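[1] build me a model from this:
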Amino acid sequence: MVTQSHVNVFLFIVFFQLLALSSGEFLKLPLLHPTPGPSPSEALSQDLRHLNSLLSRPPGIKSPVISGASSGTGQYFVTLHLGAPPQKLNLVADTGSDLVWARCSACRNCSAHPSGSSFLARHSSSFRPHHCYAAACRLVPHSPHGSLCNHTHLHSPCRYEYSYSDGSVSAGFFSAEVATLNTSSNRVAELRDLDFGCGFQVAGPSVTGASFSGAQGVLGLGRGGISFSSQLGRRFGNKFSYCLMDYTLSPPPTSFLTIGGVAKSSTDFRFTPLLTNPLSPTFYYISIRSVSVDGVRLPVSSSVWSFDKIGNGGTIIDSGTTLSFLTKPVYTQVLAAMRKRLRLPSAAPPTPTPAFDLCANVTGLDRKRATAKLPRLSFRLAGGVEMAPPPRNYFIETLEGVWCLGIQEVTTKGAFSVIGNLMQQGFLMEFDRDKSRLGFSRRGCSLSS
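    Take a look at the predicted model:
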């Protein structure tokens, strides 16, 4: 859902007003994780729709993050409490979009309304729609139909419309609300004026279908000024980090989102520059220089990874996409090298959606022995650093005893490559926007970090 993507994080709060903190301080919220169980075919279907949306788009708080695997998504959710009194909402955490929005309801008597399915604006004493002439209203997209302001009414609210390439839409009032967040030390943080979209019209598969099950909106973590990370970053330093744990483990480990601060494992971070693409300024682009399989560098030109003068191509880091997607010149080489070096018998792709090009039969092998027979993938990034995810970050269990390569080819003209959340699992990822760099470490993915 990268124009509007997901990544999901749950924020619980008690009472602690957000004040300007001294350097190095931050809010850290634990991320909870539900019982796993995503369907690879469902995840792939969702990713393809999400990727199409991304490709067609126009040019310290630590929160618990809950995997969306149990609802068939493979995403990560955030729990945010909005309003006075607070109402609990689950939002998709998404580095590929800016807007924070929640499904809203204007009903007065909501006795028949499922609890927590929408934000009830009339039940909050602190709900405040922005005026259509307010400066904040110029920061959001508006409906192409009709004028921005109703000149016959002095109190016209700011109306936004956030559209998806598949026709999905979130539209309503761009507003301000009190948000409360739960910290790892059991303190509650209160944010007085969180700008968000109160979506009275929410329609389409990207925001109402199976891939969105269990969520009431999106928590945008992109680079724009209205994103959650930008709004809180002004108070806690312009950076955020997260650690996405393996949702296939049982019991599931805790993931987290942190706004501000410096991680204890910062000395172990490897840094690569974050690039800005004028065509898509929301996305976090990185520069990949080369890719290797089992230490053998593949014959792929570095230019294949870069975006051109008009913004086509490049590589983004996206928490809202489960699998990883590579443009054709790269994917062809990676797939051939993986096939050549796989030391396991091949297996037929799962049905009814045989969308995976390489599958292995691991019947009779435990996870450790099976993993030892998988090829090792690594990326050489700008800055001279290497990112080498473990095989379980790109081979996924599609059926019992069958593991498939969780990397897909993207063939759309002008397309970019995507490093999805599965590839990022087990890494502490730090997005430092002031220094325009991405830090990553295999250490620090625990509540004690």
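
[2] C-alpha only now, for contacts and for neighbours.
    Fine.

[3] quick one, what contacts A20?
    R235, F236 (C-alpha atoms under 8 Å, 6 or more residues apart in numbering).

[4] do the same with the one 10 residues further on
    With contact set as C-alpha under 8 Å, 6+ apart, P30 has these partners: 10-11, 62-65, 182-184, 254-257, 447.

[5] redo that, cut-off 10 Å
    By C-alpha atoms under 10 Å, 6 or more residues apart in numbering, P30 lies in contact with 9-12, 61-66, 182-186, 254-258, 446-447.

[6] once you drop chain neighbours, what's closest to it?
    Counting by C-alpha to C-alpha, 6 or more residues apart in numbering, P64 is the residue found nearest to P30 once chain neighbours are left out, at 3.5 Å.

[7] how far does the helix or strand hosting that neighbour sit from its chain's centre?
    Of the helices and strands defined by DSSP states H and E, P64 is found in strand 63-67. Averaging C-alpha positions (C-alpha atoms, centre = their mean, to the nearest Å) puts strand 63-67 12 Å from its chain's average.

[8] ok, then the element right after it?
    Counting by DSSP H and E, the next helix or strand C-terminal to strand 63-67 is strand 76-82.

[9] who are the packing partners of that following strand?
    strand 26-31, strand 63-67, strand 87-94, strand 119-120, strand 169-182, strand 188-203, strand 217-220, strand 255-260 (3 or more C-alpha pairs under 10 Å, 6 or more residues apart in numbering; DSSP states H and E).

[10] rerun that using 6 Å as the cut-off
    strand 63-67, strand 87-94, strand 169-182 (3 or more C-alpha pairs under 6 Å, 6 or more residues apart in numbering; DSSP states H and E).

[11] and the second one, what does it pack against?
    Packed against strand 87-94 by the contact rule (3+ C-alpha pairs under 6 Å, 6+ apart) you find strand 76-82, strand 217-220.

[12] show me which of those has the highest average neighbour count.
    The highest average neighbour count among those, using mean count of other C-alpha atoms under 10 Å, belongs to strand 217-220 at a mean of 32.

[13] touching it from outside, list them.
    91-94, 97-103, 227-228 (C-alpha atoms under 6 Å, 6 or more residues apart in numbering).

[14] before we move on, the earlier item: distance to C107 added to the helices and strands packed on strand 87-94, as CSV?
    Below are the helices and strands packed on strand 87-94 laid out as CSV (distance: least, C-alpha to C-alpha, whole Å):
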stretch, distance to C107
strand 76-82, 17
strand 217-220, 18
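
[15] alongside the first, I'd like the structure of this one:
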Amino acid sequence: MDSLFSQFLFLLLSSSLFLLNANANTERELGFTVDLIHRDSPESPFYHPVEEAPFQRVRNAILRSLNRTVHFGSVDLSKTPIQTDILSEQGEYLMKFSLGTPPLPIMAIADTGSDLIWTQCEPCMDCYPQEAPLFDPKNSSTYKNVSCESRQCKTLKRTTCSDDGRCRYSVSYGDRSRSYGNVALDTLTLGSADQRPVPLRNIAFGCGHDNSGTFNKKGSGIVGLGGGSLSLVSQIRDSIRGKFSYCLVPLSSESGRTSKMNFGSNAVVSGSGVVSTPIVKKNPETFYFLTLEAISVGDKKLRFPGSNFGTDEGNIIIDSGTTLTTLPSTFHSEIVSAVAAAVKGERVDSPIRSVLNLCYRASSDVRVPPITVHFKGADVNLKPMNYFVQVSDDVVCFAFAANDRFAIYGNLAQTNFLVGYDAVSQKVSFKNADCAKM
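    Prediction:
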């Protein structure tokens, strides 16, 4: 277990900074790669210089993951809201880009669980404090307000119309944070380490003039990367042919290696060992629904009975912003019992009993069973680092949690896998990888 926990996995898409290395391959299709930097990395604006042990960052990530369920908890599954509720103070990760002409650098929370792109704008009637200059639409020659009759305005669910016909949006979040402003079009530029920026013209976004809540002053807004029509991924879908992927590096205090997110031709997941499962289209369209059929613990295969998302197709969400994999409590208890029966080691009380309750002394000779997640058409063989985490100096815990409302395949289970999304073929692919070497 020493080697396992010397290279710990963390909430890699929890408030991470995107450093973009864009490279357009053709005029019709963009292919570029993004560095993902964990919020606890020295390169992150959230970095605390005070030395923290790896397990302390794991516990912080787990607590942030609990708040993440506020986001899912506010979604009405009987409707198709484009703006989904997220806990904005956590943010999951940050993205560095530029907006307008000339381009103004902006760093905003990026979220695979929401769609609308918005940033704080001048004139600001009521804004939360931010360190960077506010975006001023008067300074951009390519800025255009969107009319109430536009497709973009009609796509949004919470809009009003100004006296002069401009579309105004309103977004509220699970923690009572909010943003209000004008829907507009402008050029969004993805910066490039090799000085080859990728300008994306006429990107719809919200120019927020009234924003409040638990946002961090390092961020200037939110970039939605979900499946809805106004997310960044959807707006550039044709250019990237609906493809993006990421590879999450286990982060330790020693390594500091960055993760990668790829778009377009760079995002194709292929070669030996690739397994793929269908994306199930259902409401809300923001989320990426998959079908979980069973989970095997050693030789014991336990059938998944379903969740509030459904008993059959599309019964679980894959989410890069949630730390833990969460399962309905009855099924979770079956998994925990099977794991407990197979683990060899000294069992101890959990330091965070309300979240993880199957824990062992890390200093003992802990031996864990193999676990396989059986998605429809894709058997994903997890490594011990995907389902056991160190939560204190000498305690490791099983990292699946109970949640009767939402089944979520979290990012700990995705660490050291190349995970590819194809919105055209409607599938998610997994490939075992050493992400630090990619």
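
[16] TM-score for this pair?
    Laid over one another, the chains give 0.80 as their TM-score (TM-score structural alignment, normalised by the length of the second structure), with 399 aligned residues with a C-alpha RMSD of 3.3 Å.

[17] tell me which of the helices and strands packed on strand 76-82 of the first structure is the most buried.
    That would be strand 63-67, which, of these, has the most neighbours on average (mean count of other C-alpha under 10 Å), namely a mean of 34.

[18] read off where that strand ends up in the second structure.
    With TM-score structural alignment applied, strand 63-67 of the first structure matches no range in the second structure.

[19] name the residues that touch that strand?
    Contacts for strand 63-67 of the first structure (C-alpha under 6 Å, 6+ apart): 8-11, 28-33, 75-78, 255-257.

[20] quick one, it and strand 26-31 angle?
    Calculated by axes from the mean of the first three to the mean of the last three C-alpha atoms, to 10 degrees, strand 63-67 of the first structure forms an angle of 30 degrees with strand 26-31.

[21] quick one, strand 63-67 of the first structure and strand 255-260 angle?
    Using the same axes, to 10 degrees, strand 63-67 of the first structure lies at 150 degrees relative to strand 255-260.

[22] pull out the buried residues from stretch 277-286 of the first structure.
    N277, S280, P281, T282, F283, Y284, Y285, I286 (16 or more other C-alpha atoms under 10 Å).

[23] need the longest helix for the first structure.
    When the first structure is parsed with DSSP state H, its longest helix is helix 40-55.

[24] strands of the stretch 251-400 of the first structure, start to end?
    255-260, 270-275, 284-286, 288-293, 296-297, 315-317, 324-327, 359-361, 377-381, 385-387, 395-399 (DSSP state E, counting those that start in this stretch).

[25] would you confirm that T183 of the first structure contacts L18?
    No: at 11.8 Å, T183 of the first structure does not count as touching L18 under the criterion of C-alpha atoms under 6 Å.

[26] these two: who's more crowded?
    T183 (26 against 17; other C-alpha atoms under 10 Å).

[27] pull the contacting residues for that one.
    T183 of the first structure is in contact with K28, L29, counting by C-alpha under 6 Å, 6+ apart.

[28] do the same with the one 3 residues further on
    Contact criterion C-alpha under 6 Å, 6+ apart gives no residues in contact with N186 of the first structure.

[29] reformat the buried residues of stretch 277-286 of the first structure as a markdown table; add distance to A215 of the first structure.
    Below are these laid out as a markdown table (distance: C-alpha to C-alpha, whole Å):
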| residue | distance to A215 of the first structure |
| --- | --- |
| N277 | 30 |
| S280 | 26 |
| P281 | 26 |
| T282 | 22 |
| F283 | 22 |
| Y284 | 24 |
| Y285 | 27 |
| I286 | 29 |
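
[30] of those residues, which is the nearest to R128 of the first structure?
    Taking C-alpha to C-alpha as the measure, T282 is the one of those closest to R128 of the first structure, at 26.2 Å.

[31] not counting sequence-adjacent ones, nearest residue to the aligned residue in the second structure for the closest one?
    By TM-score structural alignment, T282 of the first structure lines up with T286 in the second structure. Nearest residue to T286 of the second structure, sequence neighbours excluded (C-alpha to C-alpha, 6+ apart): G227, at 4.2 Å.

[32] burial count for that neighbour?
    G227 of the second structure, neighbours per other C-alpha under 10 Å, totals 22.

[33] and among the strands of the stretch 251-400 of the first structure, the most buried is which?
    strand 255-260 (a mean of 30).

[34] what sits up against that one?
    So strand 255-260 of the first structure is contacted by 26, 28, 30-31, 60-65, 236-237, 239-245 (C-alpha under 6 Å, 6+ apart).

[35] roughly how far does E131 of the second structure sit from L99 of the second structure?
    Using C-alpha to C-alpha, to the nearest Å, E131 of the second structure is found at 16 Å from L99 of the second structure.

[36] same thing with C435 of the second structure?
    30 Å.

[37] cool, T326 of the second structure as well?
    37 Å.

[38] again with D111 of the second structure
    D111 of the second structure is 18 Å from L99 of the second structure, by C-alpha to C-alpha.

[39] kindly report the same for F215 of the second structure.
    From F215 of the second structure to L99 of the second structure the distance is 20 Å (C-alpha to C-alpha).

[40] for S162 of the second structure, same thing?
    S162 of the second structure sits 24 Å away from L99 of the second structure, going by C-alpha to C-alpha.

[41] repeat for G345 of the second structure
    For G345 of the second structure, the distance to L99 of the second structure - C-alpha to C-alpha - is 54 Å.

[42] check contacts around L20 of the second structure.
    Counted by C-alpha under 6 Å, 6+ apart, L20 of the second structure has contacts V34, G191, S192.

[43] what range in the second structure matches stretch 85-99 of the first structure?
    Going by TM-score structural alignment: stretch 85-99 of the first structure matches residues 102-116.
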